[in-house]
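> Predicted model and sequence below, questions to follow.
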Amino acid sequence: MPLMPSPADDPRTLVSTQWLAQHLRDPDLRILDASWYLPGSARDAKAEYAAAHIPGARFFDIDELSDQRSTLPHMAPPIEKFMSRLRAMGVGDGHQVVVYDGSGLFSAARVWWLFRLMGKMDVAVLDGGLPKWQAEGHETEDLPPVIRDRHMTVQRQNHLVRDVTQVAHAAKLGQAEVIDARGAARFAGEAPEPRPGLRAGHIPGARNVPYDSVLNPGGTMKDPAALRAVFEAAGVDLSKPAITSCGSGVTAAVLALALERIGHRNWSLYDGSWAEWGMYEDLPVETGPAQPRP
């Protein structure tokens, strides 16, 4: 039987493994392995890519392709660096990009957000990632892809990112919903942060939507109706602008992708996230679960 794409396939947000299998040989398709793992996970993303990746995939190094001038982890790179690195990977204008990772749906969303930040819309996350691809028996390879240079133009979309000053202002005035993707224990300040030296807790007034709460078992994203229910159950007012946050701006992008999937277009990502907020003693911190609204 021919492979049938999922009715939820959207080449600007999320595509299924069936969709990718059907389009794998398209000349203008570019696949990126954006695997990245938390410190202490004992997983090596580059080694895993070298051992097995989806045919034609390039490795997107989230830590290297970042703003190396910043002391914060993997901050969004300057436009010029993004363009030059992607061009060297043979990714450019006119390409449909599909990003995946080795966890299912985790760090790939960060690269989806980076492309959006740079004004590139034809980019989607592979739903379920490499684990689902391999579980279904699709092919992998261990050979590096043949690279052909491709021109890339970029137009940064500044409304998709927020800095610490903007987040502090929005949180204080209640102008936006700050949505934290970390687990409940870290959000409440009951579990230590994986990065040393950070305070425990969360941005005052933030809502907690752990990134895995928007996923099904197996690492695929829930359908839009279920996603909306997750946000509403966490007390998120979806009529307000949303600012997503997490530990270092990776899983915050999973929530951004989920918001985009439910049609909530007025969102941005706090790039510094808790790696920044938790470092500064003069910024307020709350502990405990999110407080109910008066």
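Here it is on my side, so go on. On a predicted model such as this, the values are computed, not experimentally measured, just so you know. Numbers count the residues shown, from 1 in each chain.

> Could you use CA atoms for every contact and neighbour count after this?
Noted.

> Could you measure from Ala50 over to Asp142?
Ala50 sits 6 Å away from Asp142, going by C-alpha to C-alpha, to the nearest Å.

> Please read the previous query as pertaining to His95.
His95 is 23 Å from Asp142, by C-alpha to C-alpha.

> So which of the two has more stuff around it?
His95 (19 against 15; other C-alpha atoms under 10 Å).

> Verify the stated contact: the more buried one with Arg30.
Yes. Contact criterion C-alpha atoms under 8 Å: His95 and Arg30 qualify, at 6.4 Å.

> And the helices in the stretch 51-200 of the chain, which stretches?
79-88, 108-117, 129-135, 164-173, 184-188 (DSSP state H, counting those that start in this stretch).

> Would you map the strands across the stretch 1-150 of the chain?
Using DSSP state E, counting those that start in this stretch, the strands of the stretch 1-150 of the chain run over residues 14-15, 29-33, 58-59, 96-100, 123-126.

> Quick check: buried residues in the second one?
Along strand 29-33, the positions that meet the burial threshold by neighbour count (16 or more other C-alpha atoms under 10 Å) are Leu29, Arg30, Ile31, Leu32, Asp33.

> if we take the residues you listed, which one ends up nearest to Glu276?
Asp33 (26.6 Å; C-alpha to C-alpha).

> tell me the contacts of that closest one?
Tyr49, His53, Ala57, Arg58, Phe59, Phe60, Val99, Tyr100, Asp101, Ala108 (C-alpha atoms under 8 Å, 6 or more residues apart in numbering).

> Test my guess that the fifth one contacts Glu48.
Spelled out, it's Phe59. No. With contact defined as C-alpha under 8 Å, Phe59 does not reach Glu48; the gap is 10.3 Å.

> Comparison target below:
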Amino acid sequence: MTAALPPIIDVPQLRALREQRAAQGRPLHLLDVRWALDGSKGRHTYLAGHLPEAVYVDLDTELAAPARPAAGRHPLPRPEDFAASLRRAGVTEGATAVVYDDADGAPAGRLAWMLRALGHDAAVLSGGLGAWDGPLETDDVQPAPGDVTARDWPERRIASADEVAAGDALVVDARAPERYRGEVEPVDPRAGHVPGAVNLPFSGNLDEQGRFLTPAELRRRFEDAGVREDRETIVYCGSGVTAAHDALALESAGFGRVRLFPGSWSQWSADPERPVAVGPTP
């Protein structure tokens, strides 16, 4: 199963989609993923103002399993747990979801990527809350339970640490350059990057207004870094959140052979047997 909706849409497309779905009598789920590593964003920011009818989804508890060194800080949840979270958010089989946040699209991108990986029709809203020019609501939306069922995470969308290490794919690191180079490491056990990985910070997918670049602009960016149609690309970051941003951007640019390493650097750096490289891209 593959999603029919483009991975990234803007506000005019969202409005058109809402009108279309309403005319068809089909639901459109708006999902709000406010999140920050330091806890400064969450349900309280959602309640301060969100898109009409949007439902809050918690990244730490609903889009990730408990952290552990062997799987990283944000492992993918068990399929049955993720399905339960989607039902709690009111998501129904065959429906369409648009996901947004109030930052750079990374938290929202995590959920949009998860949904698309499982074949659900979903997109991230370019520019997020900052691009929305309509009214906001402050109620805690509690939808009727959805009916989605559990789906296994597909191997064609996910890479293991061993597959990253194999060297068959182009490995892309979505973190900030200083973390990639090993100059700083505020969270994970060791500083540096996967040997051979190239650095494509997810922030480079956005323009000065915080909106995604066009598919053509994204394609040029990735091709300049060595991404090719005839070679698989594996993306990682600190814990599998911002890497999803790169994965969606790659899909938007027309690259189909893309997998995400969910454990990312938090898993890799916790294993003393895994080698670490420092410095700029060779």
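Now that the structure is in, tell me what you want to look at. Since we're looking at a predicted model, the values are computed, not measured.

> and of the buried residues of strand 29-33 of the first structure, the nearest to Trp267 of the first structure?
Leu32 (24.2 Å).

> The first structure: which residue goes with Glu163 of the second structure?
Aligned counterpart of Glu163 of the second structure in the first structure: Gln166 (TM-score structural alignment).

> so how far is Arg148 of the first structure from its match?
40 Å.

> Same check on Thr244 of the first structure?
36 Å.

> In terms of neighbours, single out the busier of those two.
Thr244 (30 against 10).

> ok, the more buried one - contacts?
Contacts of Thr244 of the first structure by C-alpha under 8 Å, 6+ apart are Val178, Ile179, Asp180, Ala181, Ala252, Ala253, Leu255, Ala256, Trp267, Ser268, Leu269, Tyr270.

> which of these tops the neighbour count?
Ala252 (32 neighbours).

> In the second structure, what residue corresponds to it?
By TM-score structural alignment, Ala252 of the first structure lines up with Ala243.

> what inclination does the helix or strand encompassing that match have with respect to strand 121-125?
Ala243 of the second structure is part of helix 242-252 when elements are defined by DSSP states H and E. Interaxial angle of helix 242-252 of the second structure relative to strand 121-125 (axes from the mean of the first three to the mean of the last three C-alpha atoms, to 10 degrees): 110 degrees.

> Now, of the contacts of Asp33 of the first structure, which are buried?
Tyr49, His53, Ala57, Arg58, Phe59, Phe60, Val99, Tyr100, Asp101, Ala108.

> Look up the closest residue to the alignment partner in the second structure of the third one, ignoring the ones flanking it.
Meaning Ala57 of the first structure. Counting by TM-score structural alignment, Ala57 of the first structure corresponds to Ala54 in the second structure. Nearest non-adjacent residue to Ala54 of the second structure, counting by C-alpha to C-alpha, 6 or more residues apart in numbering: Leu30, 4.6 Å away.

> Could you check how far the one you found is from Val11 of the second structure?
From Leu30 of the second structure to Val11 of the second structure the distance is 12 Å (C-alpha to C-alpha).

> One more: His193 of the second structure?
Distance from His193 of the second structure to Val11 of the second structure, by C-alpha to C-alpha: 36 Å.

> neighbour-wise, which of those two wins?
His193 (30 against 17).

> show me what contacts the more buried one?
With C-alpha under 8 Å, 6+ apart, His193 of the second structure has these contacts: Asp173, Arg179, Tyr180, Arg181, Gly182, Trp265, Val276, Ala277, Val278.

> Also Cys246 of the first structure?
With contact taken as C-alpha under 8 Å, 6+ apart, Cys246 of the first structure is in contact with Asp180, Ala181, Arg182, Ala252, Ser273, Trp274.

> Cys288 of the first structure maps to what in the second structure?
Wrong residue type there; residue 288 of the first structure is Gly, not Cys. So Gly288 of the first structure corresponds to Gly279, using TM-score structural alignment.

> what's the neighbour count on that match?
Gly279 of the second structure has 14 nearby residues by other C-alpha under 10 Å.

> can you check Asp152 of the second structure too?
When neighbours are counted by other C-alpha under 10 Å, Asp152 of the second structure registers 10.

> Quick check: closest non-adjacent residue to it.
Per C-alpha to C-alpha, 6+ apart, closest to Asp152 of the second structure is Pro79, 5.7 Å.

> shouldn't the one you found be in contact with Ala150?
Yes. Counting by C-alpha under 8 Å, Pro79 of the second structure touches Ala150, with 5.2 Å between them.

> Which residues are in contact with the residue most central in space within the second structure?
Nearest residue to the geometric centre of the second structure (C-alpha atoms, centre = their mean): Arg110, 2.4 Å. Taking C-alpha under 8 Å, 6+ apart, we find Arg110 of the second structure in contact with Leu63, Gly240, Val241, Thr242, Ala244, His245.

> what do you get if the cut-off is 7 Å, keeping everything else the same?
Residues near Arg110 of the second structure by C-alpha atoms under 7 Å, 6 or more residues apart in numbering: Val241, Ala244, His245.

> And for Ser103 of the first structure?
Gly129, Pro131.

> try it again with 8 Å
Going by C-alpha under 8 Å, 6+ apart, the list of residues near Ser103 of the first structure reads Ser35, Gly128, Gly129, Leu130, Pro131, Gly219.
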